[in-house]
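Visitor: Sequence plus predicted model, see below.
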Amino acid sequence: MKTALILGASRGLGLGMAKEFQARGWQVIGTERSPSDLRTLDVTVETLDITSQEQLAALRKRLDGQTIDLLFVNAAVASADAPAASVETQDFVDVMVTNVLSPMRAVETLDDLVPPTGTIAVMSSRQGSIAMNTNAGYEVYRASKSALNQLMRCYAVRRENDPRTLLLVNPGHVQTELGGPGAVRTVEEAVPPVVDTVEKRAGQGGFFFVDYNDQVVPW
């Protein structure tokens, strides 16, 4: 049985992926900051605030000896729909710490649990694509996803001979707290193709920015 560790699995896409991987026969470890619907599933629940280096280190210690076939980092917060220069400094910092620095710290802290045949995936967004930015809006969120993409690229370059599969995944516009109620797809519709893409890419190696239909997203 393969094991998936999903960071940020208490709601939305993270919770949906925990359900989907569990239904497909994976052993799932999911993290939450506080008690959530994750506890209604037949999965292992770990408490984690991804912005806490101490909690990340403690999670790594608790997982010592585990083999994690898939590490999927799904932590993110939204930003105001405003020009970046108008955003309060602390709001900017909070988004960058949660959406960029903390996911990368999580990857660096936990990656030694992932075997050579495993996958390390991080939830990105088409809003992180500079090439696809034709309508602006939500500038700080966009910038955070672009920065996340860049730092994952740095991570991949530093490990050019790493056989593991590294993925940035764009799930599309989904009805979550981030996507809003007007998004085109529900979590139930969005998650299966995301999981299909992750499973399809497993074992192939390389670093890719792909969408939920396994199509390459332009940088």
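Guide: That came in fine, so what should we check first? Numbering: from 1, shown residues only.
Visitor: drop to CA atoms for contacts and neighbour counts, all remaining ones
Guide: Will do.
Visitor: Pull out the buried positions in stretch 41-58.
Guide: By neighbour count with 16 or more other CA atoms under 10 Å, stretch 41-58 contains the buried residues 43, 45, 46, 47, 48, 49, 50, 51, 56.
Visitor: contact partners of that stretch?
Guide: Residues from elsewhere that reach stretch 41-58 (CA atoms under 8 Å, 6 or more residues apart in numbering): 7, 18-19, 22, 27-34, 38-39, 59, 75, 97-98, 102-103, 105-106, 109.
Visitor: Give me the next element, helix or strand, following the longest helix along the chain.
Guide: Ranked by number of residues, the top helix in the chain under DSSP state H is helix 139-158. Following helix 139-158 in sequence order, the next helix or strand is strand 165-170 (DSSP states H and E).
Visitor: The helix or strand that that next one is followed by packs against which elements?
Guide: Past strand 165-170, heading to the C-terminal end, the next element that is a helix or strand (DSSP H and E) is helix 187-201. If you count contacts as 3 or more CA pairs under 8 Å, 6 or more residues apart in numbering; DSSP states H and E, helix 187-201 packs onto helix 12-23.
Visitor: if you set the cut-off to 10 Å instead, what comes out?
Guide: In terms of contacts (3 or more CA pairs under 10 Å, 6 or more residues apart in numbering; DSSP states H and E), helix 187-201 is packed against helix 12-23, strand 70-73, strand 119-123, strand 165-170, strand 206-211.
Visitor: what residues are up against residue 19?
Guide: 9, 13, 26, 28, 38, 40, 41, 42, 43, 188, 191 (CA atoms under 10 Å, 6 or more residues apart in numbering).
Visitor: Do I have it right that the second one meets residue 171?
Guide: This means residue 13. Yes - with contact defined as CA atoms under 10 Å, residue 13 counts as touching residue 171 (8.6 Å).
Visitor: Got another one to weigh against that:
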Amino acid sequence: MTTTNSGGHSEAPPDSGGQILLIGASRGLGLALAREWQRRGRHVVATVRGTGRTALHDLADAHPSDIEIETLDVTVPEQISALRDRLAGRTFDLLFVNAGVTNQPEGTVAETSTDEFVRVMVTNALSPLRVVETLDDLVAPDGTIGVMSSGQGSVANNERGGHEVYRGSKAALNTFMRSYAARRSEDRRPLVLMAPGWVRTELGGDGARLSVEESIPNVVRTLDALADRPGLHYVDYLGRTVPW
């Protein structure tokens, strides 16, 4: 049974294609992804971290047949397993892990407290892989698994420094996904590391170059374009390969 917007339960909708499992959608890019996929006629199961009301709840209220909300804190392994149990028997065309955090851009790695370093690395690098490893069998054999990376995760392109812990967490995420792909070389599902561009959100800040409207529809189009291309892809929102 799957939680509905009203707090009750309803039968899972029929698996008729276009099923999306979106991890981390209460605001920002995740919310925009849920809205874009709904607009394109997809059925979206999207997660929020806490129990409070979010903008995703407003979207679900407006489109109750298209949006389901589940609760998940990706840093708690037991909650990932519980979500897997709740979704048992469902099949998704796409699992996309968007959940992540940032930290202050100033300061070097050495100047960062251990607690802050652990917080960012656990949320951005360790937790997405736990989600993927736990939920990947919910994805159809010809489905897609994607995670929200960043252009700042590129080691080759890091010529100015800054955002050091965040950069490191996304570079680690990329490396861990590459290890996941290497262990599953016979898996024909596309694996996507998505760099959405620098987008004006609460996380990206007001000075970011792109609007949500310039980034997210292109993110969705790029994911669709990679749907029949097995292997690991590190790409930006326009489908361009990002250097490792």
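Guide: Sure thing, it's come through. This is a predicted model, so every value here is computed, not measured.
Visitor: Neighbour count for residue 13 and residue 171 of the first structure, which is higher?
Guide: residue 13 (24 against 21; other CA atoms under 10 Å).
Visitor: Pull the contacting residues for the counterpart of residue 124 of the first structure in the second structure.
Guide: In the second structure, residue 124 of the first structure lines up with residue 149, judged by TM-score structural alignment. Residue 149 of the second structure makes contacts with 97-98, 100, 124-125, 167, 169-174, 192-197, 234-236, as judged by CA under 10 Å, 6+ apart.
Visitor: What separation do you get for residue 227 of the second structure and residue 174 of the second structure?
Guide: Counting by CA to CA, to the nearest Å, the separation of residue 227 of the second structure from residue 174 of the second structure is 19 Å.
Visitor: same thing with residue 50 of the second structure?
Guide: Distance, residue 50 of the second structure to residue 174 of the second structure, using CA to CA: 27 Å.
Visitor: now swap in residue 105 of the second structure and tell me
Guide: If you measure residue 105 of the second structure against residue 174 of the second structure using CA to CA, the figure is 20 Å.
Visitor: which one of these two has more residues nearby?
Guide: Neighbours per residue, other CA under 10 Å: of residue 105 of the second structure and residue 174, the larger number sits with residue 174, 25 against 13.
Visitor: any idea how far the more buried one lies from residue 44 of the second structure?
Guide: Plainly put, residue 174 of the second structure is 25 Å away from residue 44 of the second structure if you go by CA to CA.
Visitor: And the furthest pair within the buried residues of stretch 41-58 of the first structure?
Guide: Taking CA to CA as the measure, the buried residues of stretch 41-58 of the first structure reach their widest spread between 43 and 51, a distance of 22.8 Å.
Visitor: And the helices and strands packed on helix 187-201 of the first structure: which comes nearest residue 183 of the first structure?
Guide: Taking CA to CA as the measure, those were each checked against residue 183 of the first structure, and helix 12-23 came out nearest at 12.8 Å.
Visitor: circling back: the second structure: matching residues for the longest helix of the first structure?
Guide: In the comparison with the second structure, helix 139-158 of the first structure aligns to the range 164-183 (TM-score structural alignment).
Visitor: Give the buried residues for the matching stretch.
Guide: Burial within stretch 164-183 of the second structure, assessed by neighbour count using 16+ other CA under 10 Å, is assigned to 164-174, 176-178, 180-181.
Visitor: That stretch vs the first structure, mean deviation?
Guide: Mean deviation of stretch 164-183 of the second structure relative to the first structure after superposition (mean CA distance after the TM-score superposition for the first structure): 0.2 Å.
Visitor: ok now that stretch, how far from the chain's centre?
Guide: Averaging C-alpha positions (CA atoms, centre = their mean, to the nearest Å) puts stretch 164-183 of the second structure 14 Å from its chain's average.
Visitor: and the equivalent of residue 21 of the second structure over in the first structure, which of the three is it?
Guide: Structural alignment places residue 21 of the second structure opposite residue 5 in the first structure (criterion: TM-score structural alignment). Secondary structure of residue 5 of the first structure, reduced to three states by DSSP: H, G, I helix; E, B strand; the rest coil: strand.
Visitor: Residue 5 of the first structure and residue 69 touch, don't they?
Guide: Yes - here residue 5 of the first structure reaches residue 69: they are 8.1 Å apart, a contact under CA under 10 Å.
Visitor: what's the overlap in contacts for the two?
Guide: Shared contacts of residue 5 of the first structure and residue 69 (CA under 10 Å, 6+ apart): 27, 114, 120.
Visitor: if I line the two up, what does the first one land on in the second structure?
Guide: For residue 27 of the first structure, the equivalent position in the second structure is taken to be residue 43, counting by TM-score structural alignment.
Visitor: what's the neighbour count on its match?
Guide: Close neighbours of residue 43 of the second structure, defined as other CA under 10 Å, add up to 23.
Visitor: measure it to residue 93 of the second structure for me?
Guide: With CA to CA as the criterion, residue 43 of the second structure and residue 93 of the second structure are 10 Å apart.
Visitor: Find residues that contact each of those two.
Guide: The contact sets of residue 43 of the second structure and residue 93 overlap at 15, 17, 18, 19, 20, 21 (CA under 10 Å, 6+ apart).
Visitor: Dump these to CSV, plus distance to residue 114 of the second structure.
Guide: Putting these into CSV (distance: CA to CA, whole Å) gives the following:
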residue, distance to residue 114 of the second structure
15, 45
17, 44
18, 42
19, 39
20, 36
21, 32
